[in-house]
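> sequence unknown, structure follows:
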């Protein structure tokens, strides 16, 4: 996977969609050229989809295909060569973002084994990214595909919450209810931040504590874990993520 900078947000496109190399060294150069041209057009359409969905649109002005083809400066026929509908383009973009979210979190979260600490770091990681990249946050918060059952993000969240319950660190009655609670709070939090909240650091601290308490954590333990996660990110994130602002 590689990252492309789109409207102040990094969107990951599969490597084979952007910089494919011929699998056969003897492959006709015309075939290679045509494939790369298709890859560039697909990336262009996804970029336009992202821009349209994260634009300043009112509730009564939903995105339509005409908006995307205008932003991409292509014909309607060209759009339909790559996607059957605007929803299909948004779905692909949503799944790419879900994959990216997991890959980015793995980079920094993998050494952590304690379930509450993992949750603390993960929650604050995504909320702070929405602060630094509001366009990213706007798309993630609106995209149902990021939290669809088949997305990498959902598989990761479900697995982490289930593991925490099995070790006794997290306490709740139903796994599906816990996952729904987490995703609802997190995605709404990302959306709120993208729209602008006063004192985002306080907002992130409060929301993280509430989510962790909702998972069955004791208040005194949760406060310590939230602070631990915040400090962990402050020390480690700047060297891993270009979007992380060092002034935090």
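Received, thanks. Not measured: the values here are computed from a predicted model.

> rest of the way, CA atoms for contacts and neighbours
Noted.

> contacting residues for residue 134?
Residue 134 makes contact with 9, 193, 194, 195, according to C-alpha atoms under 8 Å, 6 or more residues apart in numbering.

> With respect to residue 203, which of those is nearest?
Using C-alpha to C-alpha, residue 193 is the member of the contacts of residue 134 that lies nearest residue 203, at 8.6 Å.

> Spell out the residue ranges of the helices in the protein.
Assigned by DSSP state H, the chain shows helices spanning 15-18, 29-53, 65-72, 76-82, 86-109, 115-132, 134-142, 152-167, 175-195, 200-214, 219-236.

> Dump the contacts of residue 134 into CSV; add neighbour count and distance to residue 183 as well.
Below are these laid out as CSV (neighbours: other C-alpha atoms under 10 Å; distance: C-alpha to C-alpha, whole Å):
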residue, neighbour count, distance to residue 183
9, 19, 21
193, 26, 15
194, 23, 16
195, 14, 18
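
> which among these gets closest to residue 224?
Using C-alpha to C-alpha, residue 193 is the member of the contacts of residue 134 that lies nearest residue 224, at 23.4 Å.

> this is the comparison structure:
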């Protein structure tokens, strides 16, 4: 299911030329979908580090956009794997925190800004990326209603 959602997100973000904007939009969409479908989001985020529940496409799309943004001079990190792990962990934990009711939805954008700073974006650029308007995504039919059941 996660790969199906990631593929739907990637279809939208591939229309964006700027790699950091593509990465940021993809992370924001994934987090918002995880919160909008809380049962799915909680399951995927809690099992993602221990199983293939998070899907394999996260290791295609996120590194692709991280590396493109680094080559474009928008990010500065020494290890693509470390950058991927930082962003992945931040995205996962942000979803769990919001689903649990421990933070408002704005927390997703705050985490994105901090994660981007962690992989070398300037504070101004990280803030701008965290405030992007989100495009619509046509999600695949996963047999889930809007409450994630």
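Alright, I've got the coordinates. All values reported here derive from a predicted model rather than from experimental measurement.

> circling back: tell me which of the contacts of residue 134 of structure 1 persist in structure 2.
With both residues aligned by TM-score structural alignment, their matches' C-alpha atoms under 8 Å, the contacts of the contacts of residue 134 of structure 1 that structure 2 also has are residue 194.

> Please identify which of the helices of structure 1 is closest to residue 2 of structure 1.
The minimum distance between residue 2 of structure 1 and those falls on helix 15-18, with 5.8 Å, by C-alpha to C-alpha.

> equivalent range in structure 2 for the closest one?
Aligned using TM-score structural alignment, helix 15-18 of structure 1 spans no residues in structure 2.

> Would you mark the buried spots in that helix?
By neighbour count on 16 or more other C-alpha atoms under 10 Å, the buried set for helix 15-18 of structure 1 is 17, 18.

> Stretch 202-217 of structure 1 too?
Neighbour-count burial for stretch 202-217 of structure 1 [16+ other C-alpha under 10 Å]: 203-205, 207-217.

> What number of residues are in the vicinity of the residue lying closest to residue 90 of structure 1 once chain neighbours are set aside?
Computed as C-alpha to C-alpha, 6 or more residues apart in numbering, the closest residue to residue 90 of structure 1 that is not its neighbour in sequence is residue 49, at 6.7 Å. Using other C-alpha atoms under 10 Å, residue 49 of structure 1 is surrounded by 25 other residues.

> Could you do residue 33 of structure 1 as well?
Counted with other C-alpha under 10 Å, residues neighbouring residue 33 of structure 1 total 11.

> where's it relative to residue 11 of structure 1, distance?
Here residue 33 of structure 1 is placed at a distance of 24 Å from residue 11 of structure 1 (C-alpha to C-alpha, to the nearest Å).

> And for residue 41 of structure 1?
15 Å.

> what sits against the residue nearest to the spatial centre of structure 2?
In structure 2, the centroid-proximal residue (C-alpha atoms, centre = their mean) is residue 27; its distance is 2.0 Å. Residue 27 of structure 2 makes contact with 91, 112, according to C-alpha under 8 Å, 6+ apart.

> And it? What does it align with in structure 1?
Aligned partner of residue 27 of structure 2 by TM-score structural alignment: residue 123.

> and if you look at residue 91 of structure 2?
Match for residue 91 of structure 2 (TM-score structural alignment): residue 186.

> for that match, what are its contacts?
The neighbours of residue 186 of structure 1, taking C-alpha under 8 Å, 6+ apart as the test, are 123, 127.

> before we move on, what about the one 5 residues further on?
For residue 191 of structure 1, the contact set (C-alpha under 8 Å, 6+ apart) comprises 130, 137, 138, 140, 141, 142.

> Which of those residues sits closest to residue 105 of structure 1?
Nearest to residue 105 of structure 1 among the contacts of residue 191 of structure 1: residue 130, at 14.1 Å, using C-alpha to C-alpha.

> ok now do the closest residue in space to the closest one that isn't next to it in sequence, which residues does it touch?
Closest residue to residue 130 of structure 1 apart from its sequence neighbours, by C-alpha to C-alpha, 6+ apart: residue 137 at 4.6 Å. Contact partners of residue 137 of structure 1, counting by C-alpha under 8 Å, 6+ apart, are 129, 130, 131, 190, 191, 193, 194.

> and residue 137 of structure 1, what pairs with it in structure 2?
Under the alignment (TM-score structural alignment), residue 137 of structure 1 pairs with residue 41 in structure 2.

> Noted, bye for now.
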